[in-house]
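**Q** what follows is a predicted structure for the sequence shown.
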Amino acid sequence: MRQFYRAVLLTNDHRLLGYVEPGTKLMEHAGIGHHLVQGIERLLGTPARVVWAGRAAPPQHNDETLYGTASSVAPLVAPEHGAIGRYLLNHDRRAFVDKATVLENETRHRVHPLPLLTAEPAPAANNRRTVGDHTLIGSWARALISVRDTVPDGFEQLKFDLIERRP
């Protein structure tokens, strides 16, 4: 079964801001340089809570998934042009990922940290598609995240070591 995803943005108090529909199969759009992920990064110039919400996620308190609930608000239009910062900042954990340090696989493909760090639920299939620290997958779901060119004082670097296996 294909897992459909929506990149859902929430306010600091967890109210829906909107969503972007990147599509199915998380790893198909989770590469550095993918236009939809870059558009979502452009939306994160201002910090927002981010979840790559899966359609097959367990229901929330109202018996509906975040994927389903997100359709109650208008979809966001991810900008196609504009600057993209080098660093993903998690303001809740005071941590950052430097996208320039993301490792590449043998075909020179680099996994974008944002979809995997914020995936909910953490897709078990990615344990077969990636090598590295699988505890990272979903560990930033619903965290307050922004994308910037500089790292604020007091933030610590998170080592993102997930690499996509090629068949």
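**A** In hand now; what should we look at?

**Q** all contacts plus neighbour counts: C-alpha atoms, from now on.
**A** OK.

**Q** who are the contact partners of Trp140?
**A** Trp140 is in contact with 90, 117-119, counting by CA atoms under 8 Å, 6 or more residues apart in numbering.

**Q** what about it, which SS state?
**A** Here Trp140 is coil, with the state taken from DSSP: H, G, I helix; E, B strand; the rest coil.

**Q** among the contacts of Trp140, which lie within helices?
**A** Leu117 (DSSP state H).

**Q** so can I have CSV of the contacts of Trp140 showing neighbour count and distance to Glu80?
**A** Below are the contacts of Trp140 laid out as CSV (neighbours: other CA atoms under 10 Å; distance: CA to CA, whole Å):
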residue, neighbour count, distance to Glu80
Asn90, 22, 23
Leu117, 23, 23
Thr118, 25, 21
Ala119, 26, 23
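
**Q** between the contacts of Trp140, which is nearest Leu17?
**A** Thr118 (16.0 Å; CA to CA).

**Q** check contacts around that closest one.
**A** Contacts of Thr118 (CA under 8 Å, 6+ apart): 50-52, 137-143.

**Q** just among these, which is most surrounded?
**A** Trp52 (31 neighbours; other CA atoms under 10 Å).

**Q** in a strand, that one, correct?
**A** Yes: Trp52: assigned to a strand according to three-state DSSP.

**Q** which residues touch it?
**A** 5-8, 115-116, 118-120, 141.

**Q** for those, which one is nearest Gly85?
**A** Pro115 (15.8 Å).

**Q** which positions in the top strand by length along the chain come out as buried?
**A** Using DSSP state E to define each element, the chain has its longest strand at strand 16-24. Neighbour-count burial for strand 16-24, counted by 16 or more other CA atoms under 10 Å, picks out 16-22.

**Q** count of residues packed around the nearest residue to Ile84 once chain neighbours are set aside?
**A** Leaving aside its chain neighbours, Ile84 sits nearest to Arg42 (6.0 Å; criterion: CA to CA, 6 or more residues apart in numbering). Using other CA under 10 Å, Arg42 has 21 neighbouring residues.

**Q** in addition, the following structure is provided for comparison:
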Amino acid sequence: MGQYFEAINITKGEFVEPHDYDSFAGLTEHSYRQNNFMCAVEGLLQKGGAWYKDKIVWAGDYAESGLYTPEGYEGNLYDCASDGVLKKIEPKITTHLSEYLLNHDKKQFINMETLPSYDGGWILHPLSLLTAIGNGEGGGDFYTSDKKMLSYVGSWAGNSISAEDSVPVGYEEIKPNFVEV
């Protein structure tokens, strides 16, 4: 069966649902650069946005219980949203696409202007894949035989993230080069 995902801010205890933006909930179904759901979350992560530099997780409903959940909660992070433990928000869709995606805990960045495209111009948005927990447990998840590419999936989960137009000194560029095959 297909696994559903939601964008969750574990710093503030808030979440955003893809269905509110007429997007599908499967990870690879909404993880595109100009998808309205992805643009809404990216806007939250921009300077002045409500989630700027907060800790972000893309939680799947098949994810392991106890990861990033409040102490004593029995279930997974996706369930926290469903059970009303987290507050649902519906941010506006940004029209400004940021040049860089930054991880402030790992001092890493991705140049969003050099992301690879495939199948006539589709570009996977790395945010959801980098912060995903539960990937590989259901249909619609991100699958690849490229072990290096796959090693990036979930590697930014629970980290402080922002979307910027410049990169601070001392940050290292990473290139996960996500594409669907």
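**A** That came through fine. Every value quoted in this text rests on a predicted model; they were computed, and no experiment measured them.

**Q** where does stretch 106-117 of the first structure end up in the second structure?
**A** Alignment of stretch 106-117 of the first structure against the second structure: residues 119-130, by TM-score structural alignment.

**Q** so for Pro126 of the second structure, what's the nearest residue that isn't a sequence neighbour?
**A** Nearest one to Pro126 of the second structure, counting by CA to CA, 6+ apart, is Phe178 at 7.0 Å.

**Q** ok, now Glu21 of the first structure?
**A** The nearest residue in space to Glu21 of the first structure (CA to CA, 6+ apart) is Arg6, at 4.7 Å.

**Q** counterpart of that neighbour over in the second structure?
**A** Aligned partner of Arg6 of the first structure by TM-score structural alignment: Glu6.

**Q** now do Val73 of the first structure
**A** With TM-score structural alignment as the criterion, Val73 of the first structure lines up with Leu86 in the second structure.

**Q** any idea how far its match lies from Val167 of the second structure?
**A** Distance, Leu86 of the second structure to Val167 of the second structure, by CA to CA, to the nearest Å: 31 Å.

**Q** over to His104 of the second structure?
**A** 11 Å.

**Q** now Cys80 of the second structure
**A** Distance, Cys80 of the second structure to Val167 of the second structure, by CA to CA: 34 Å.

**Q** can you map out the strands along the second structure?
**A** Under DSSP E, the second structure gives strands at 5-9, 14-16, 55-60, 87-88, 100-103, 108-111, 132-133, 159-164, 172-173.

**Q** mean per-residue distance, the lengthiest helix in the first structure versus the second structure.
**A** Determined from DSSP H, the single longest helix within the first structure is helix 35-43. In the superposition against the second structure, helix 35-43 of the first structure averages 0.5 Å from its aligned positions (mean CA distance after the TM-score superposition for the first structure).

**Q** mind giving me the packing neighbours of that helix?
**A** strand 16-24, strand 143-148 (3 or more CA pairs under 8 Å, 6 or more residues apart in numbering; DSSP states H and E).

**Q** mind putting those in TSV, distance to Leu158 of the first structure included?
**A** Formatted as TSV, these follow (distance: least, CA to CA, whole Å):
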stretch	distance to Leu158 of the first structure
strand 16-24	25
strand 143-148	14
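
**Q** distance-wise, check Val51 of the first structure relative to Arg42 of the first structure.
**A** In terms of CA to CA, Val51 of the first structure sits 16 Å off from Arg42 of the first structure.

**Q** same thing with Phe160 of the first structure?
**A** Using CA to CA, Phe160 of the first structure is found at 21 Å from Arg42 of the first structure.

**Q** also Thr24 of the first structure?
**A** 21 Å.

**Q** out of the helices and strands packed on helix 35-43 of the first structure, which comes closest to Ala125 of the first structure?
**A** strand 16-24 (13.0 Å).

**Q** can you give me the angle the closest one makes with strand 4-10?
**A** 160 degrees (axes from the mean of the first three to the mean of the last three CA atoms, to 10 degrees).

**Q** elements contacting strand 16-24 of the first structure?
**A** Applying 3+ CA pairs under 8 Å, 6+ apart, we find strand 16-24 of the first structure packed against strand 4-10, helix 35-43, helix 66-70.

**Q** need the residues that contact the shortest one.
**A** I take that to be helix 66-70 of the first structure. Here helix 66-70 of the first structure makes contact (CA under 8 Å, 6+ apart) with 5-6, 8, 16, 18-19, 53-55, 57, 59-60.

**Q** let's go with 6 Å and repeat that
**A** Around helix 66-70 of the first structure, the neighbours that count as contacts under CA atoms under 6 Å, 6 or more residues apart in numbering are 53-55.

**Q** among those residues, which ones are buried?
**A** 53-55.

**Q** Tyr52 of the second structure - how many residues pack around it?
**A** Tyr52 of the second structure has 19 neighbours, counted by other CA under 10 Å.

**Q** good, wrapping up.
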